[in-house]
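> need the 3D shape of this:
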Amino acid sequence: MTLAAEIDHNGTSPEKLLAPVLSAFWDQPESWTLETYRRHEGYEGLRKALAMSPDDLIAYVKDSGLRGRGGAGFPTGMKWQFIPQGDGKPHYLVVNADESEPGTCKDIPLLFANPHSLIEGIVIACYAIRSSHAFIYLRGEVVPVLRRLHEAVREAYEAGYLGTNVLGSGLDLELTVHAGAGAYICGEETALLDSLEGRRGQPRLRPPFPAVAGLYACPTVVNNVESIASVPAILNRGKDWFKSMGSEKSPGFTLYSLSGHVTSPGQYEAPLGITLRQLLEMSGGIRAGHRLKFWTPGGSSTPMFTDEHLDVPLDYEGVGAAGSMLGTKALQCFDETTCVVRAVTRWTEFYAHESCGKCTPCREGTYWLVQLLRDIEAGKGQMADLDKLNDIADNINGKSFCALGDGAASPIFSSLKYFREEYEQHITGKGCPFDPAKSTAWADDKNIDGKNAHRGVNA
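Now for the predicted structure:
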């Protein structure tokens, strides 16, 4: 039985599905301080972790079923387990806070409102993998978050959660906050490591994988902010509590970033497996007088869905079975006033601009996708261009050096699958059918006035 069917059967209100853990006290005064964090059982999970052996701790996190919240969904405990022990090399933990996927906005609010959850998770993870130095690679543009994170690290050092002999455990841990230079490619873990070492951010050839030869050619774990920040609650409340939420293969809670043409966009922390229909019920639905046209389940690099997919369980298996990826749970919602061709063109321009240029399929492919899409959007395209789009995307997908190319191809494939007719209208109509100068089709709904509908196209 799906989560949606279960709710209908039991008559449970959608609001009761929310599971505020990471976001439990974001709205409290000075939520980012150590004092506030301690009032909410902060660093209690660390004390319990330090009472275990590192190997038992890794097994505990592995048994909890926690999966990486950065997009791929790889089991966190298994990632820690890959670190070789007794090799005589330094071990490193690197936290990927270079959040830059279009539509993704969960890690930055988390760091701004509750940075100590990440710091506590870092100490636990470093104890588990026997690391004495951790790094937070933060997106450099978010200066307010950088300042708040530096202050939280200072508080943690002062309280004895970082530094020499953490809480009398014998663990010595140094934590470095590094501000990145603003390249999207640095969200890819090996490009991040190169950037952290002072080189140009470009993905590395694998193997060797970071677990064997990562930062400074030493064993390294690279985890997302939310993945690490979720660990303290698991230790404090227990793995069974964590597994009681979500689904069997995708347990626990997570942050869903709801944005776009919705009444109340924002962060909704809920168990994995909730549906977009339920999240829209909580957020007031699509803006008044409009209807959902298409949406992304995990940011612009994941294949788009339509209103037919409102009841797809938002966990790794459910979204995958429906033909997309859960990714970073960036739920961008677009109503019927949005031109699909325009949206896909803007996304593809982003990927072309952010391509590092290391591999030919991505470097050349994204460039030519942009040229074709711009012509189609402007009414200068031909029907043969649609097959060219598909062919170029196919030559990028699975053939580029890293996942950026795959992400650039996803909107092309999915938009042609669900909205090919709209592409054809741009070609036969010599321009965008949503442009009021070309057509009044965008204002057919009597509940939509022309002025607001047109503004929606350009929103």
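> going forward, measure contacts between C-alpha atoms and count neighbours the same way
Will do.
> quick check: longest strand in this protein by residues?
As far as residue count goes, and with DSSP state E defining each element, the longest strand of the chain is strand 253-260.
> angle of the helix or strand just after it against strand 253-260?
Where DSSP states H and E defines the elements, the next helix or strand beyond strand 253-260 is strand 266-271. Going by axes from the mean of the first three to the mean of the last three CA atoms, to 10 degrees, strand 266-271 is angled at 150 degrees with respect to strand 253-260.
> quick one: contacts of strand 266-271?
Under the criterion CA atoms under 8 Å, 6 or more residues apart in numbering, residues 17-23, 106, 245-246, 251-259, 279 lie in contact with strand 266-271.
> from the residues you listed, list the buried ones, please.
A residue is treated as buried here by neighbour count (16 or more other CA atoms under 10 Å); on that basis the buried members of these are 17-20, 22-23, 106, 245-246, 251-259, 279.
> could you measure the one residue sitting closest to the centre of the chain against Ala217, distance?
Within the chain, one residue has its C-alpha closest to the average C-alpha position: by CA atoms, centre = their mean, that is Thr328, at 2.3 Å. Relative to Ala217, Thr328 is positioned 28 Å away (CA to CA, to the nearest Å).
> and for Phe413?
On the measure of CA to CA, Phe413 and Ala217 end up 38 Å apart.
> now do Ile58
Distance check for Ile58 against Ala217: by CA to CA, it reads 23 Å.
> neighbour count for those two, which is higher?
The residue with the greater number of neighbours, taking Ile58 and Ala217 and applying other CA atoms under 10 Å, is Ile58; the counts read 23 against 16.
> quick one: the more buried one is in a helix?
Yes. With DSSP: H, G, I helix; E, B strand; the rest coil as the criterion, Ile58 is assigned to a helix.
> beyond the helix of greatest length in the chain, next helix or strand please.
When secondary structure is assigned using DSSP state H, the longest helix within the chain turns out to be helix 403-428. Past helix 403-428, heading to the C-terminal end, the next element that is a helix or strand (DSSP H and E) is helix 450-457.
> list the buried residues of that following helix.
450, 453-454, 456-457.
> which parts of the longest helix of the chain are buried?
Of the residues in helix 403-428, 403-416, 422-428 count as buried by neighbour count, 16+ other CA under 10 Å.
> swap in stretch 353-364?
354-356, 359, 361-363.
> which of the residues in stretch 392-400 are buried?
Neighbour-count burial for stretch 392-400 [16+ other CA under 10 Å]: 392-397, 400.
> how about the helices in the stretch 101-250 of the chain?
If you assign secondary structure with DSSP state H, counting those that start in this stretch, the helices in the stretch 101-250 of the chain sit at 107-113, 115-129, 143-159, 189-196, 210-213, 225-229, 231-237, 239-243.
> which other helices and strands does the first one contact?
So that's helix 107-113. Using 3 or more CA pairs under 8 Å, 6 or more residues apart in numbering; DSSP states H and E, the elements in contact with helix 107-113 are helix 143-159, helix 225-229.
> another for comparison:
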Amino acid sequence: MNAVATAAAGTPRRLYVPRDVAALAVGADTVATALAAGAKRRGVPVEIVRTGSRGLFWLEPLVECDGPAGRLGFGPVTPEAVESLLDAGLLEAGEGAVSHALALGPVEDLPYLRAQQRLTFARMGVVDPRSIADYAAHDGWTGLRRALALAPAEIVTEVLESGLRGRGGAAFPTGVKWQTVAQAPLRPAGSGPAPRRYVVCNADEGDSGTFSDRMVMEGDPFMLIEGMAIAGLAVGATQGYVYIRSEYPHAIATMTEAIRQATAAGWLGEDVGGSGRAFHLEVRKAAGSYVCGEETALLESLEGRRGLVRAKPPLPALVGLFGQPTLVNNVISFAAVPMILARGAAFYRDFGVGRSRGTLPFQLAGNVRRGGLVELAFGVTLRQLVEDFGGGTASGRPVKAVQVGGPLGAYLPPSQWDVPIDYEEYTAIGAVVGHGGIVVHDDTANLAGLARYAMEFCAIESCGKCTPCRIGSTRGVEVIDRIAASAQAHSRDGQVALLRDLCDTMLHGSLCAMGGMTPYPVLSALDHYPEDFGLPAAATGPAGAPAGARPEQTGARPGQTV
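Got it, this is the predicted structure:
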């Protein structure tokens, strides 16, 4: 009996269509509707599973079907292409290959995926993100089950020994932070809530060119829940919050539903996994401010106040949400934890180089031919990511500059594209790894204009609490405009010196990384692309980290937390 006959007898054919917002933006919902309608006309029962995205964005909507040896992929599928796909035998794909221009073959064999080291993103695009049963069937809850059999200190030790560092950008050792929160004493409640420890997930992903947090929440939300529950057990917290940026309505909806299912299944609530230990989790919608990604501004927002940066010390690990010890980590930091507990610290630590252990989901964006997510161990080079995975620019023109680490990251010239990506190597050249965002610019880009944008962005997004950030960024825009307008070389030189002095003030005097990191794109543009400022190449300044840069200003950004 052929596949169609089997389907007609009552066994539905299974098709997979992403529900990730990147796929929705290019018509995934319409494609899913067209597939269902086409199958109905042919009298073939079909089950359409809405998954997350594999992260191959140039192929979205990527439609998959079960094949003889794994899933077969087709993309990018438009609604107009659905009929020809069905005519070519999409619903009979279980019996063999489908001959069609959009046929990609087995998805797992695509070079873009095969060359990756997917640990955190192993289930992405595979499971139904709104099915707790599907998550469990793909090794879900394995890490949490092991954590329930360990003492809190043993969980912390496992995370410490894995070498995991904050994936939001600051790269602080995750296990050290967990240990600090676990050992911090509770404080008198005063007029606030009863004393207890908190776990907060910073999902206020505001960096341009980044989307890994969103992909996790939309494509594998139970993994984040599992990681946060393990963290709660480790530090003795009974309440957690996922602080999601307001511009992510699909992530908010998916996380809310996943939390509901996890609570109903007993993985959250008063009796986590039957252990007698409690951990509750709630979603909180962010305030729409970039600076609320800075952990103390985030806590202010969670408490119902305007998102202003707090002075440190005290650290949130000691005095955080409602004045209590609070663990604040980024989405990817929490998402890495279930794997570490399930496979052991040594397994995770075996990936990476130097002090940068494990993998990082790099996000390719901007003027790039094959934009998407690439999870690899630390040590890969920017050239490999942009050229081998990204395929160069979408425009076909030469790559001129690549910004790594978000809108406040440095612009890297071709001479630095072969530096292995790890936190210490990038700090040494005056760059930041940040959240793993990579934005590509071709040779038509004007770096003076991009440097001006960095100052303008800071001026718009600054919380206004400290003068170097609030006023310095405004003056920075004015100085760059004067450099562009200067007809005399001596006048330009004076303005360049003023710009460097202003950047030094912002770097050393800002209260947080919002003002402290704005000099990175400005100075890197000035140092590596002086001709865009009307300066001779001989005017290039020294490369490397700005003198006296504090550690938190060479990795973290205000829109992310470690």
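> now, which of the buried residues of stretch 353-364 of structure 1 lie within strands?
No part of the buried residues of stretch 353-364 of structure 1 ends up in strands, with DSSP E as the criterion.
> return the subset of those lying in helices.
Going by DSSP H, the helices hold 354, 361-363 from the buried residues of stretch 353-364 of structure 1.
> how about the helices of the stretch 101-250 of structure 1, which one is nearest Leu171 of structure 1?
In this view, these are compared for proximity to Leu171 of structure 1 by CA to CA, and helix 115-129 is the closest at 6.9 Å.
> what's the angle from the closest one to helix 143-159?
Regarding helix 115-129 of structure 1 and helix 143-159, their directions subtend 60 degrees when assessed with the same axes, to 10 degrees.
> how about helix 115-129 of structure 1, which residues of structure 2 does it hit?
Aligned by TM-score structural alignment, helix 115-129 of structure 1 falls on residues 221-235 of structure 2.
> mean deviation of the matching stretch from structure 1?
After superposition onto structure 1, the average distance of stretch 221-235 of structure 2 to its aligned residues comes to 0.4 Å, using mean CA distance after the TM-score superposition for structure 1.
> any idea what Gly266 of structure 1 aligns with in structure 2?
Residue correspondence, TM-score structural alignment: Gly266 of structure 1 in this structure matches Gly372 in structure 2.
> same deal with Leu22 of structure 1?
Looks like Leu22 of structure 1 aligns to Thr120 there (TM-score structural alignment).
> over to Gly201 of structure 1?
Under the alignment (TM-score structural alignment), Gly201 of structure 1 pairs with Gly307 in structure 2.
> okay, now its match: neighbour count?
Number of residues near Gly307 of structure 2 (other CA under 10 Å) recorded here: 25.
> quick one: residues contacting Pro90 of structure 1.
Each residue near Pro90 of structure 1 by CA under 8 Å, 6+ apart is listed here: 131-132, 218-219.
> circling back: which pair of the ones in helices among the buried residues of stretch 353-364 of structure 1 spans the longest distance?
Glu354 and Pro361 (13.9 Å).
> mind listing the shared neighbours of these two?
Counting by CA under 8 Å, 6+ apart, no residue touches both Glu354 of structure 1 and Pro361.
> helix, strand or coil for Arg346 of structure 1?
When classified by three-state DSSP, Arg346 of structure 1 comes out as helix.
> check contacts around the alignment partner in structure 2 of it.
Structural alignment (TM-score structural alignment) places Arg346 of structure 1 against Tyr453 in structure 2. Contacts were defined as CA under 8 Å, 6+ apart; by that measure Tyr453 of structure 2 touches Val477.
> Leu111 of structure 1 and Cys402 of structure 1: what is the separation?
When distance is defined by CA to CA, Leu111 of structure 1 is 27 Å away from Cys402 of structure 1.
> what's the closest non-adjacent residue to the residue mapped onto Glu101 of structure 1 from structure 2?
Under the alignment by TM-score structural alignment, Glu101 of structure 1 pairs with Asp207 in structure 2. Of all residues not flanking Asp207 of structure 2 in the chain, Gly406 sits nearest, at 5.0 Å (CA to CA, 6 or more residues apart in numbering).
> now swap in Glu174 of structure 1 and tell me
Counting by CA to CA, 6+ apart, Glu174 of structure 1 lies nearest to His133, which is 4.7 Å off, once chain neighbours are set aside.
> tell me who's in contact with the one you found.
For His133 of structure 1, the set of contacting residues under the criterion of CA under 8 Å, 6+ apart consists of 91-93, 126, 173-176.
> Ala122 of structure 2 too?
Counting by CA under 8 Å, 6+ apart, Ala122 of structure 2 makes contact with nothing.
> from Ser473 of structure 2, how far out is it?
41 Å.
> same check on Arg383 of structure 2?
Counting by CA to CA, the gap from Arg383 of structure 2 to Ser473 of structure 2 is 32 Å.
> check Asp139 of structure 2 too.
Taking CA to CA as the measure, Asp139 of structure 2 and Ser473 of structure 2 are separated by 48 Å.
> count of neighbours near Glu101 of structure 1?
20.
> residue contacts, it?
With contacts taken as CA under 8 Å, 6+ apart, Glu101 of structure 1 has the following neighbours: 184, 299-301.
> looking at those, which is nearest Arg342 of structure 1?
Arg342 of structure 1 lies nearest to Ser300 out of those, by CA to CA, at 13.2 Å.
> ok, the aligned partner of Ala51 of structure 1 in structure 2 to Ala317 of structure 2 distance?
Under the alignment defined by TM-score structural alignment, Ala51 of structure 1 corresponds to Ala149 in structure 2. For Ala149 of structure 2, the distance to Ala317 of structure 2 (CA to CA) stands at 25 Å.
> between these two, who's got more neighbours?
The residue with more neighbours, out of Ala149 of structure 2 and Ala317, is Ala317; 24 against 11, by other CA under 10 Å.
> the more buried one touches Gly323, doesn't it?
No. In this structure, Ala317 of structure 2 is not within contact of Gly323 by CA atoms under 8 Å, at 9.9 Å.
> alignment lookup: Val159 of structure 2 to structure 1.
In structure 1, Val159 of structure 2 lands on Val61 (TM-score structural alignment).
> sorry, slip of the keys, the one I care about is Gly274 of structure 2.
With TM-score structural alignment as the criterion, Gly274 of structure 2 matches Gly168.
> what about its match, how many neighbours?
A count of nearby residues for Gly168 of structure 1, using other CA under 10 Å, gives 11.
> likewise for Ala113 of structure 1?
Tallying neighbours of Ala113 of structure 1 according to other CA under 10 Å, which is how burial is gauged here, yields 23.
> for Phe209 of structure 1, see how far away it is.
As for Ala113 of structure 1, its distance to Phe209 of structure 1 is 33 Å (criterion: CA to CA).
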